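Engineer: fold the following and give me the result.
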Amino acid sequence: MFKIKTIESLSDLTQLKKAYFDSSIVPLDGMWHFGFAPMAKHFGFYVNKNLVGFCCVNDDGYLLQYYLQPEFQLCSQELFTLISQQNSSVIGEVKGAFVSTAELNYQALCLDNSATFKVNSLMYQHNTKLADRNLEMIDMQIAGTEQLTAFVTFAAANIGAPEQWLTQYYGNLIERKELFGYWHKGKLLAAGECRLFDQYQTEYADLGMIVAQSNRGQGIAKKVLTFLTKHAATQGLTSICSTESNNVAAQKAIAHAGFTSAHRIVQFEFKHA
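Structural biologist: Okay, here's the model as predicted:
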């Protein structure tokens, strides 16, 4: 029934991507869906030459997104099994998937085809009623182009991310005025991101932060988050964020800053015949 083709231009998926994000019961993680997904290979599902769904697979062979229009849901399980069993000559190798628990249909299909799964990340949304109103404000400054090297060096040293990727990533955030720094005596102690969405989920701001290893455990992280959530609120936006399932320190800071987590990003490994 379905014909699978490689998508050459993501603009072909504009309407389907909108439907995909609209189908989620809470906002989806910005880094996964606007950072990683665009770099993945996209494939379209066609019926009678009409584009009715899509998926994307990263270079490691994991599905990151999967969507099929509601009127074709009866055939979704058969299509997904074909993909997960690596029986599509167009898509090729598919080891597993990353999926949010807020993506109910996609999650159910992954469960049907999984050999094992584990929680990768926790997803959070800010609740102003839970925020600690006694938190000391932190003075963060918006990053300028002349500070790009400092931010790249800082992030590479403290989280081990590759400098080439960081240069492009931070350069874009600086251009969009979405990167902030906490400096003390001329030293960068924390970086904060307040990423806005250009399309889909535009009522939210996706936050990120890094605190210098030498200054962790001092309450800086929750102060950074407090600054970022207030900055987002001035634009009428609700803050979301995420962190790895094993990063207990970050989870505590996020909770103290007034965020709650009801959803997870789960990594599935598919069973293969």
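Engineer: from now on I want contacts and neighbour counts done on CA atoms only, so please keep to that.
Structural biologist: Will do.
Engineer: the stretch 1-150 of the chain: helices as residue ranges?
Structural biologist: Secondary structure of the stretch 1-150 of the chain (DSSP state H, counting those that start in this stretch): helices located at 14-23, 30, 76-84, 104-112, 148-159.
Engineer: packing partners of the fourth one?
Structural biologist: The criterion is 3 or more Cα pairs under 8 Å, 6 or more residues apart in numbering; DSSP states H and E, and the helices and strands that helix 104-112 contacts are strand 96-100, strand 259-270.
Engineer: distance to R195 and mean neighbour count for the ones you listed - can I get that in a markdown table?
Structural biologist: Listed next are these as a markdown table, based on distance: least, Cα to Cα, whole Å; neighbours: other Cα atoms under 10 Å:
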| stretch | distance to R195 | mean neighbour count |
| --- | --- | --- |
| strand 96-100 | 19 | 26 |
| strand 259-270 | 17 | 21 |
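Engineer: now render those as JSON lines, adding distance to T238.
Structural biologist: Shown next, in JSON lines, are the helices and strands packed on helix 104-112 (distance: least, Cα to Cα, whole Å):
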{"stretch": "strand 96-100", "distance to T238": "19"}
{"stretch": "strand 259-270", "distance to T238": "11"}
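Engineer: that older thread, closest to Q218 out of the helices of the stretch 1-150 of the chain?
Structural biologist: helix 148-159 (15.9 Å; Cα to Cα).
Engineer: who are the packing partners of the closest one?
Structural biologist: Using 3+ Cα pairs under 8 Å, 6+ apart, helix 148-159 is in contact with helix 163-175, strand 187-196, strand 204-211.
Engineer: so which of those is the most surrounded?
Structural biologist: Counting by mean count of other Cα atoms under 10 Å, strand 204-211 has the highest mean neighbour count of the helices and strands packed on helix 148-159, with a mean of 23.
Engineer: what helices and strands are in contact with it?
Structural biologist: Contacts defined by 3+ Cα pairs under 8 Å, 6+ apart place strand 204-211 against helix 148-159, strand 187-196, helix 220-233, strand 238-244.
Engineer: and with 10 Å instead?
Structural biologist: helix 30, strand 114-126, helix 148-159, strand 179-184, strand 187-196, helix 220-233, strand 238-244, helix 248-256 (3 or more Cα pairs under 10 Å, 6 or more residues apart in numbering; DSSP states H and E).
Engineer: which among these is found nearest to V47?
Structural biologist: Using Cα to Cα, the helices and strands packed on strand 204-211 put strand 114-126 closest to V47, at 27.0 Å.
Engineer: name the residues of the closest one that are buried.
Structural biologist: S114, F117, V119, N120, S121, L122, M123, Y124, Q125, H126 (16 or more other Cα atoms under 10 Å).
Engineer: find the nearest non-adjacent residue to the first one, please.
Structural biologist: The reference is to S114. Nearest residue to S114 in three dimensions, chain neighbours excluded: F270, at 4.3 Å (Cα to Cα, 6 or more residues apart in numbering).
Engineer: re earlier: out of the helices of the stretch 1-150 of the chain, which comes closest to S242?
Structural biologist: Here helix 30 is closest among the helices of the stretch 1-150 of the chain (Cα to Cα), at 9.0 Å.
Engineer: could you also give me the structure for this second sequence? I'd like to compare it with the first:
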Amino acid sequence: MLEIKPVENQQQLSKLKQDYFAQSTAPLDGMWHFGFAPMAAHFGFYEHEALVGYCCINGEGYMLQFYLAPNANSDAKELFTLIAEQNSAVIGEVKGAFVSTAEPQYLSLCFDNSSAFTVNALMYQQVQRGSRSNQSALKLTLAQPEQLDQFVEFAASNIGAPEQWLSGYFGNLIKRNELFGYWLEGELLATGECRLFDEYQTDYADLGMIVAQSQRGKGIATQVLSSLVTLANERGLSPMCSTERVNTGAQKAIKRAGLTPLNRIIQIEFDQQ
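Structural biologist: Below is the predicted model:
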């Protein structure tokens, strides 16, 4: 008999998460899986006290990850449907899920229970080394701890993200030497991120960027991304990134920087019984 319990210490799920990432057909989005997922509520699936799987649900009631080990006695489809139909008293309300097309098993289970779906984001990666933009790359400068407030203010004013979250996020990137800036005459015009993975997807670098609103449409985004692609390749890593479906400007810049949109992140709405 399977039992569902809250998981307080996510380290208990390390082996299962390793198996979860291993079954994907392409690298999974770093922000979703290493930024959003750790903040979600995790629930373990137990058979005779042995941990055989897990799922995580964010604060808005959407599932972000689901995994049941192949050697589990329980049926994955039955378990997933039980959760999707909100019949788990432990997990409670689940409105839907976010899932990548690079996760065929999880995606299939989501579609089995979906009432509607839409593309949330496009996932890009470098297919062939050297497939970069012909435009010259910009000189990016590694961010320093004393510049944290400038980066936070820049991002808050240009993308509207909350400053408290940005302070922790950028602070961690600075400590890891993963945040860069493009400065012109002392003014920060763009930020670039080259995030490395500590586990699961260590052959990849997850790229990100923000360009000042006043500078958009001038080719800076492509140049920043080209610089980040070069940086990743110099480290022997394959670059990847993602952008929202509606952000056509970013999509053009990413494509010009030599990355290809091979997968999608899908937002699934579950049938409400």
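Engineer: for the helices and strands packed on helix 104-112 of the first structure, which one sits closest to Q141 of the first structure?
Structural biologist: Per Cα to Cα, nearest to Q141 of the first structure of these: strand 259-270, 23.0 Å.
Engineer: what range does the closest one cover in the second structure?
Structural biologist: Using TM-score structural alignment, strand 259-270 of the first structure lines up with residues 259-270 of the second structure.
Engineer: neighbours around the closest residue to A253 of the first structure other than its chain neighbours, how many?
Structural biologist: The shortest distance from A253 of the first structure to any residue other than its chain neighbours is 4.9 Å, reached at K222 (Cα to Cα, 6+ apart). Residues lying near K222 of the first structure (other Cα atoms under 10 Å) number 25.
Engineer: hmm, L82 and the residue nearest to S114 of the first structure touching each other?
Structural biologist: No - taking contacts as Cα atoms under 10 Å, F270 of the first structure lies outside contact range of L82: 11.7 Å.
Engineer: now list whatever residues contact both of those two.
Structural biologist: Counting by Cα atoms under 10 Å, 6 or more residues apart in numbering, F270 of the first structure and L82 have no shared contacts at all.
Engineer: isn't N172 of the second structure up against Q144?
Structural biologist: No - here N172 of the second structure lies out of contact with Q144, judged by Cα under 10 Å, at a distance of 11.4 Å.
Engineer: shared neighbours, the two?
Structural biologist: With Cα under 10 Å, 6+ apart, N172 of the second structure and Q144 have common neighbours L179.
Engineer: how about the nearest residue in space to F111 of the second structure that is not next to it in sequence, what does it touch?
Structural biologist: Closest residue to F111 of the second structure apart from its sequence neighbours, by Cα to Cα, 6+ apart: I268 at 7.6 Å. Counting by Cα under 10 Å, 6+ apart, I268 of the second structure touches 62-63, 95-99, 107, 110-111, 113-120.
Engineer: A212 of the first structure too?
Structural biologist: A212 of the first structure touches F154, A155, A157, N158, I159, L188, L189, A190, A191, I220, A221, counting by Cα under 10 Å, 6+ apart.
Engineer: do you know how far it is from T116 of the first structure?
Structural biologist: 35 Å (Cα to Cα, to the nearest Å).
Engineer: one more: I83 of the first structure?
Structural biologist: Applying Cα to Cα to I83 of the first structure and T116 of the first structure gives a distance of 17 Å.
Engineer: go on, G160 of the first structure?
Structural biologist: From G160 of the first structure to T116 of the first structure the distance is 28 Å (Cα to Cα).
Engineer: what residue of the second structure matches up with E178 of the first structure?
Structural biologist: Aligned partner of E178 of the first structure by TM-score structural alignment: E178.
Engineer: isn't K222 of the first structure right up against G208?
Structural biologist: No - applying Cα under 10 Å, one finds K222 of the first structure not in contact with G208, separated by 11.4 Å.
Engineer: can you list residues touching both of the two?
Structural biologist: L228.
Engineer: quick revisit: looking at the helices and strands packed on helix 104-112 of the first structure, which is closest to V26 of the first structure?
Structural biologist: strand 259-270 (8.5 Å).
Engineer: picking that back up, nearest to A131 of the first structure, of the helices of the stretch 1-150 of the first structure?
Structural biologist: Using Cα to Cα, the helices of the stretch 1-150 of the first structure put helix 30 closest to A131 of the first structure, at 22.1 Å.
Engineer: what's next to the closest one, contact-wise?
Structural biologist: Here helix 30 of the first structure has contacts from 36-37, 195-197, 201, 204-208, 240-242, using Cα under 10 Å, 6+ apart.
Engineer: wait, what's in contact with E60 of the second structure?
Structural biologist: A40, E93, V94, K95, G96.
Engineer: contacts only, for the first one.
Structural biologist: Meaning A40 of the second structure. C55, C56, I57, N58, G59, E60, G61, Y62, M63, L64, Q65.
Engineer: next step: the residues you listed restricted to strands.
Structural biologist: C55, C56, I57, Y62, M63, L64, Q65 (DSSP state E).
Engineer: now, which of these sits nearest A22 of the second structure?
Structural biologist: So of these, ranked by how close each gets to A22 of the second structure (Cα to Cα), first place is Q65, at 13.3 Å.
Engineer: wait, doesn't that closest one sit right on L28?
Structural biologist: No - contact criterion Cα under 10 Å: Q65 of the second structure and L28 do not qualify, at 11.1 Å.
Engineer: quick check: F80 of the second structure vs C110 of the second structure, distance?
Structural biologist: Taken as Cα to Cα, the span from F80 of the second structure to C110 of the second structure is 8 Å.
Engineer: again, but for K218 of the second structure
Structural biologist: 40 Å.
Engineer: what do you get for M123 of the second structure?
Structural biologist: Distance from M123 of the second structure to C110 of the second structure, by Cα to Cα: 19 Å.
Engineer: could you do L179 of the second structure as well?
Structural biologist: From L179 of the second structure to C110 of the second structure the distance is 35 Å (Cα to Cα).
Engineer: could you do Y124 of the second structure as well?
Structural biologist: Where C110 of the second structure is concerned, Y124 of the second structure sits at a distance of 22 Å (Cα to Cα).
Engineer: related to what we said a few turns ago, just the closest of the contacts of helix 30 of the first structure to P70 of the first structure, please.
Structural biologist: The closest of these, once distances to P70 of the first structure are taken by Cα to Cα, is Q201, at 20.5 Å.
Engineer: burial count for the closest one?
Structural biologist: So Q201 of the first structure, with other Cα under 10 Å, has 17 neighbours.
Engineer: next, it: secondary structure please.
Structural biologist: coil (DSSP: H, G, I helix; E, B strand; the rest coil).
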